[in-house]
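J.: heads up, no residue letters with this:
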């Protein structure tokens, strides 16, 4: 039996308690300072108030100030914070994880640099390690929603990291009949692919809102959604090449894009915008909801604009990303740039 300490009681981290417990391991779920109410209810009933599921009976729960106790004897640490908790995790948790305990994160996203380059969260965390400290930092990516994982629907993901042997050991703890894990040492490729899906899922979801605006709530037009999906994959593939990730990783980004479009928080914001609601009003409508799509869309667009200023890319190659950014950050109205998607190939 191994001991796994999860820091962050978000929905995905909490859903990942099921396969690990079923494999006979011990799970200690630690809340961040924002998870206090979640942990309080879990201690009383094992019911997760955000995931809306009852977690396995044997999971042990800790508040943020009890994290050092939860780390004692741990064999693996899982980071379950959202993009908004990346710096909190770097400042408060990374320094106290023992050097010989590998870490794996469900957090998806990238950080833009001044020169227009982008780095993955694992690479960012490595840069934030205290001087002299070494830590194996790995990531999880792929098409998997927390609630369907908790309901044991078949899900296929990738674990990525620098050391394949460490990845194999972690995989053995998580693999279940319904949770299928591939391994990759292409951290940039996997992490970039799955991070980008949030930005583009918002873009595809605009078509959902446009159809509802024109013909009524619940109306679906799949041609327009499919066209935006295809454009998204095209732009994501180009971005993968820009950051130096293997293009085969597009399968994780495209799969994650597909599942995100069909539900969740990013679909909600995209739909509201497509209906004609202003960005500020849509954000107010969804107050209290964590919207990582806004973060990654803004960061990615900022990086691409910097690269364009340096003559390294052409903004015309990213019309959907640029339009999403204009909606979010410049108050633009939704007006899908369909003509910009057209190409001629010889």
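T.: Nice, thanks for sending it over. The shown structure was predicted, so the numbers you read here are calculated from the model rather than taken from an experiment. Residues are numbered from 1 along each chain as shown.

J.: going forward, measure contacts between C-alpha atoms and count neighbours the same way
T.: Fine.

J.: buried stuff in stretch 77-86?
T.: 77, 78, 79, 80, 81, 82, 83, 86 (16 or more other Cα atoms under 10 Å).

J.: what about the spatially closest residue to the fifth one that is not a sequence neighbour, neighbour count?
T.: Spelled out, that is residue 81. Distance criterion Cα to Cα, 6 or more residues apart in numbering; nearest residue to residue 81, sequence neighbours excluded, is residue 8 at 4.8 Å. Other residues lying near residue 8 total 26 when counted by other Cα atoms under 10 Å.

J.: try this one next to it:
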């Protein structure tokens, strides 16, 4: 069954998810605020700044006009950077209200809003009135856009409070290389998705410093413990963190050069300043803002997150990475399960 879907955000992941939906036979409108990007996409069917050496289907059309992109849509998929999600949602809310339109909302972004510490489903719920939305779902999992566009086997989770809503989104995306599982643990999936970027920065930094597999495995394992502690303090299911949006996402982002968070950490480990790293990347590094939000949130809730705290001090207080690692390693001993 064909559905009309607006995909907001034509970065790497947004354009790939739009491509999956288009290939599955849906009527997809890919929106970007950047008119030059939209014009290039529609004239050449390429998105070279984000997805190199790939030609998209001619049936996938990009839009610069947000109202035109979401007019008549049954689903709206947000894949914009975390810190602009609220501003885009405000614009969407105005259009939906004017059109007397009701949609299912999905987001595939990974982060926590600075200042409010809100998960992105909470941001969408706050900005878009119940009269204009049926449900809110989140998609997450170990999924580099560069691999998915080449039809590498990719598995993700879609979470919604109502499993029936998650199942409807599942059916939109499922095909021979893109498999989707369902969950009703929105909190766990969103927190896992956001905080794994912090651990990816740390893993990249270890690589840049010359540390090997033992150190990286230790960081990812103990990092997952921190994420689980914070998530369960909000009521998340602890089993979620050993699933696709937890350990799966940490593995893929903490070990691959495709991860911009890993690459950022790697450059920091090699001695580059944070400003240099940000300038070199040319794309949003979600883990930087998420580290600040998670650090402040952990203090607010009294959750012990030593790795997150260490990475925060490196990013925001210019702490020496080697000395920070030494401080982590020489802390008082404790039980692994505490």
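T.: Now that the structure is in, tell me what you want to look at. Keep in mind the model is a prediction, meaning the values are calculated, not measured.

J.: Wait, the residue nearest to residue 81 of structure 1 touches residue 32, no?
T.: Yes. Under the criterion of Cα atoms under 8 Å, residue 8 of structure 1 makes contact with residue 32 at 5.3 Å.

J.: Find residues that contact each of those two.
T.: With contacts taken as Cα atoms under 8 Å, 6 or more residues apart in numbering, residue 8 of structure 1 and residue 32 have residue 81 as neighbours in common.

J.: Can you give me every residue that contacts residue 241 of structure 1?
T.: By Cα under 8 Å, 6+ apart, the contact set of residue 241 of structure 1 is residue 247.

J.: sorry, back to before: show the contacting residues for the residue nearest to residue 81 of structure 1.
T.: Per Cα under 8 Å, 6+ apart, neighbours of residue 8 of structure 1: 29, 30, 31, 32, 35, 79, 80, 81.

J.: Return the subset of the residues you listed lying in helices.
T.: Among the contacts of residue 8 of structure 1, no member is found in helices (DSSP state H).

J.: ok, longest helix in structure 1?
T.: The single longest helix within structure 1, with elements called by DSSP H, is helix 187-215.

J.: Distance from that one to the middle of the chain?
T.: Helix 187-215 of structure 1 sits 12 Å away from the centroid of its parent chain (Cα atoms, centre = their mean, to the nearest Å).

J.: And the next helix or strand past it?
T.: Downstream of helix 187-215 of structure 1, the next assigned helix or strand under DSSP states H and E is helix 222-243.

J.: Onto which residues of structure 2 does that following helix map?
T.: The alignment of helix 222-243 of structure 1 onto structure 2 (TM-score structural alignment) covers residues 213-234.

J.: So which bits of that stretch are buried?
T.: Of the residues in stretch 213-234 of structure 2, 216, 219-220, 222-232 count as buried by neighbour count, 16+ other Cα under 10 Å.

J.: Now the two most distant members of the contacts of residue 8 of structure 1.
T.: By the measure Cα to Cα, 35 and 79 form the most distant pair in the contacts of residue 8 of structure 1, at 13.7 Å.

J.: now the spatially most central residue of structure 2: how far from residue 95 of structure 2?
T.: Nearest to the geometric centre of structure 2 sits residue 110, at 2.4 Å (Cα atoms, centre = their mean). The gap separating residue 110 of structure 2 from residue 95 of structure 2 is 25 Å, by Cα to Cα, to the nearest Å.

J.: Just confirm residue 1 of structure 1 contacts residue 21, I think it does.
T.: No. Using Cα under 8 Å, residue 1 of structure 1 is not in contact with residue 21, being 10.0 Å away.

J.: Comparing the two, which shows the higher neighbour count?
T.: residue 21 (20 against 10).

J.: Check whether that one really touches residue 27, as I assumed.
T.: Yes. The pair residue 21 of structure 1 and residue 27 qualifies as a contact (Cα under 8 Å) at a distance of 6.8 Å.

J.: shared neighbours of these two, anything?
T.: 58, 59.

J.: ok, back up a step: as a markdown table, the buried residues of stretch 213-234 of structure 2 with distance to residue 114 of structure 2 would be great.
T.: Compiled in a markdown table, those are given as follows (distance: Cα to Cα, whole Å):
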| residue | distance to residue 114 of structure 2 |
| --- | --- |
| 216 | 28 |
| 219 | 25 |
| 220 | 24 |
| 222 | 24 |
| 223 | 21 |
| 224 | 21 |
| 225 | 23 |
| 226 | 19 |
| 227 | 17 |
| 228 | 20 |
| 229 | 20 |
| 230 | 16 |
| 231 | 17 |
| 232 | 20 |
